[in-house]
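**Q** for reference, the sequence and a predicted model appear below.
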Amino acid sequence: MSKDNLERLFEKLQNDFDFEEPKNGHQERFLEKLSQNNEVVTLHQKKTNWWKPLSIAASIAIICLLGIQVFNTRPSIKEQVVEIAPEISKTEFYFASLIEEQVQQLKDEKSPETAKLVDDTLQRLEKLELNYQNLEKELVSGGNSKMLLNAMITNFQTRIDLLREVLTNIENIKNLKSYNDENITI
């Protein structure tokens, strides 16, 4: 319909619109007439939507749980060890960097002649690292701190001594091989 047609329609119906309110009790009378015809009539009452408040409450609960997990995490074993003995972190950093440097040197020296020696040394170092982690756990659980700290330092020193000894042996193997190569005559 065009705009003109709509305007003409409203002009024709202008005096025919009913602006009066129904009398009091209109709805009850209407429902009574319908029920006389044996038809069941129910008023469509406004339903309360519970899903919106429930979804908001669930979202808040999830956020709270995540917040509790983030802020209520237990400190790691390393952090607990540092709390018990702050000086151990400096010692561990020093020894760990020294050991890492020598392990890298050991890996660089790996050759077919020294492969078995290098692999065996790396396995021993892993066992010593596991031993060190057990010492940390014992320290956190309340063991004799002086004795455990000494054992931890001894563990580091053992690793360093092992690496130095193996690197010396590898150097001897390389020297022996070059000496044998020089003495071979064609």
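**A** Arrived safely. Numbers count the residues shown, from 1 in each chain.

**Q** okay, CA-based contacts and neighbour counts for the rest of this
**A** Will do.

**Q** and the lengthiest helix in the chain, what does it pack onto?
**A** Across the chain, the longest stretch assigned as helix under DSSP state H is helix 145-183. On a contact count with 3 or more CA pairs under 8 Å, 6 or more residues apart in numbering; DSSP states H and E, helix 145-183 meets helix 87-108, helix 115-140.

**Q** now name the helix or strand holding the residue nearest to the spatial centre of the chain.
**A** Nearest to the mean C-alpha position of the chain, by CA atoms, centre = their mean, lies Val70 at 9.7 Å. For Val70, the host element (DSSP states H and E) is helix 51-71.

**Q** so how far is that helix off the chain centroid?
**A** Computed by CA atoms, centre = their mean, to the nearest Å, the separation of helix 51-71 from the middle of its chain amounts to 19 Å.

**Q** what residues of the helix or strand that it is followed by count as buried?
**A** Moving toward the C-terminus from helix 51-71, the first helix or strand encountered (DSSP H and E) is helix 77-84. Buried residues in helix 77-84, defined by neighbour count with 16 or more other CA atoms under 10 Å: Gln80, Val81.

**Q** contacts for helix 77-84?
**A** Residues outside helix 77-84 that contact it (CA atoms under 8 Å, 6 or more residues apart in numbering): Ile88, Ser89, Glu136, Lys137, Leu139, Val140.

**Q** now stretch 96-110
**A** Counting by CA under 8 Å, 6+ apart, Val118, Phe156, Arg159, Ile160, Leu163, Arg164, Leu167, Ile170 sit against stretch 96-110.

**Q** now do the residue nearest to the second one when sequence neighbours are not counted against Asn155, distance only.
**A** So that's Phe156. The shortest distance from Phe156 to any non-neighbouring residue, by CA to CA, 6 or more residues apart in numbering, is to Phe95 (6.3 Å). Phe95 sits 10 Å away from Asn155, going by CA to CA, to the nearest Å.

**Q** adding another structure so you can compare the two:
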Amino acid sequence: MMKKDNLERFVRDNREAFDDAEPPMGLWSKIESGLGGPGLADPIGNERDDTLSGRVVPLNGNAARGAGGWFNLNWRVAASIAVLLLAGTLLYKNYQPKTAAPSELVAAGPAYAQQVAHYTQLIDNKRAELKQMTGSNPALYEQFSADLDRLEHSYQGLKAELPQNPNQEVLIQAMIQNLQLQINLLNEQLRVIERIKHQNQKANENVV
């Protein structure tokens, strides 16, 4: 293995093959500490393997200057990746679906969690349908929403009580029954709207 003195002698004897730029301070100590490290090619050759980048870099003054730039580039890339990962984590936390079941439900049993998630998604879809069908009658939508909101308020109260309640299974059953009541109410409201629309259509046909 080439020691520091041999490497210095090699550079002095072949100075014309190198750039005329002065090496940065501390370069020899860095070279010495790096001798024998993994991924280092034959030191007599004109090329070495850069273990950080996997590239083959010419062993000259330009390479010494470029190494610092490459390390800086690696740090910038690493920092950019860290920022992207952090942003992705925040987005995931902030935009998780509202249908996700509480952790207490998951602990009580996957079947409960799946059932609650299914009912919650169904309620969201039916609420959206209700809003669309009552677009021409905002007063009716407000009336229907008030009935639904009372049930939803009760559901949120049960959900908030869940972590501290020792009888979690009984409470979960009450939550599921509440969601079923919301679905039944929504179905009835949608049927009422359909009947109103049908009656209006018949009235218009009779007028014509």
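**A** Cool, the structure landed. Remember, predicted model here, so these are calculated numbers, not experimental data.

**Q** quick one: TM-score?
**A** After superposition, the two chains reach a TM-score (TM-score structural alignment, normalised by the length of the first structure) of 0.52; 108 aligned residues with a CA RMSD of 2.0 Å.

**Q** hmm, the residue nearest to Phe156 of the first structure is touching Thr154, no?
**A** No: when contacts are counted by CA atoms under 8 Å, Phe95 of the first structure is not listed as touching Thr154 (10.8 Å).

**Q** the more surrounded of the two?
**A** Phe95 (17 against 13; other CA atoms under 10 Å).

**Q** which one in the second structure is aligned with that one?
**A** Here Phe95 of the first structure is matched to Tyr119 in the second structure, going by TM-score structural alignment.

**Q** and that match, what is it in contact with?
**A** Leu179, Gln180, Ile183.

**Q** now list the buried members of these.
**A** Here, 16+ other CA under 10 Å leaves Leu179, Gln180, Ile183 buried among these.

**Q** measure the second one to Gln121 of the second structure for me?
**A** As judged by CA to CA, Gln180 of the second structure and Gln121 of the second structure stand 12 Å apart.

**Q** please apply the same query to Met175 of the second structure.
**A** 15 Å.

**Q** neighbour count winner among these two?
**A** Comparing Met175 of the second structure with Gln121 by other CA under 10 Å, the one with more neighbours is Met175, at 21 against 15.

**Q** so what corresponds to the more buried one in the first structure?
**A** Checking TM-score structural alignment: Met175 of the second structure goes with Met152.

**Q** cool, and Met133 of the second structure?
**A** Match for Met133 of the second structure (TM-score structural alignment): Glu109.

**Q** same thing with Asn200 of the second structure?
**A** In the first structure, Asn200 of the second structure lands on Lys177 (TM-score structural alignment).

**Q** same thing with Asn6 of the second structure?
**A** So Asn6 of the second structure corresponds to nothing, using TM-score structural alignment.

**Q** give me the number of residues near Asn6 of the second structure?
**A** With other CA under 10 Å as criterion, Asn6 of the second structure counts 11.

**Q** give me the nearest residue to Leu125 of the first structure, chain neighbours excluded.
**A** Nearest non-adjacent residue to Leu125 of the first structure, counting by CA to CA, 6+ apart: Arg159, 6.5 Å away.

**Q** same question for Leu167 of the first structure.
**A** Here the residue nearest Leu167 of the first structure, using CA to CA, 6+ apart, is Leu106, at 6.5 Å.

**Q** Ile160 of the first structure versus that neighbour, what's the distance?
**A** 12 Å.

**Q** give the intersection of the neighbour lists for these two.
**A** By CA under 8 Å, 6+ apart, Leu106 of the first structure and Ile160 have no common neighbours.

**Q** turn the contacts of helix 77-84 of the first structure into TSV, columns for neighbour count.
**A** TSV is the format used below for the contacts of helix 77-84 of the first structure (neighbours: other CA atoms under 10 Å):
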residue	neighbour count
Ile88	17
Ser89	15
Glu136	20
Lys137	16
Leu139	22
Val140	20
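
**Q** need those residues in JSON lines (columns: distance to Phe30 of the first structure).
**A** Below are the contacts of helix 77-84 of the first structure laid out as JSON lines (distance: CA to CA, whole Å):
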{"residue": "Ile88", "distance to Phe30 of the first structure": "89"}
{"residue": "Ser89", "distance to Phe30 of the first structure": "87"}
{"residue": "Glu136", "distance to Phe30 of the first structure": "84"}
{"residue": "Lys137", "distance to Phe30 of the first structure": "82"}
{"residue": "Leu139", "distance to Phe30 of the first structure": "85"}
{"residue": "Val140", "distance to Phe30 of the first structure": "81"}
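
**Q** need the max-distance pair from those.
**A** Distance extremes for the contacts of helix 77-84 of the first structure: the farthest pair is Ser89 and Lys137 at 14.9 Å, using CA to CA.

**Q** ok, now which ones touch the equivalent of Tyr155 of the second structure over in the first structure?
**A** Matched to the first structure by TM-score structural alignment, Tyr155 of the second structure sits across from Tyr132. Neighbour list for Tyr132 of the first structure: Met152, Asn155 [criterion: CA under 8 Å, 6+ apart].

**Q** how about the secondary structure of Gly135 of the second structure?
**A** Here Gly135 of the second structure is recorded as coil under DSSP: H, G, I helix; E, B strand; the rest coil.

**Q** what of Pro166 of the second structure?
**A** Pro166 of the second structure is classified as coil under three-state DSSP.
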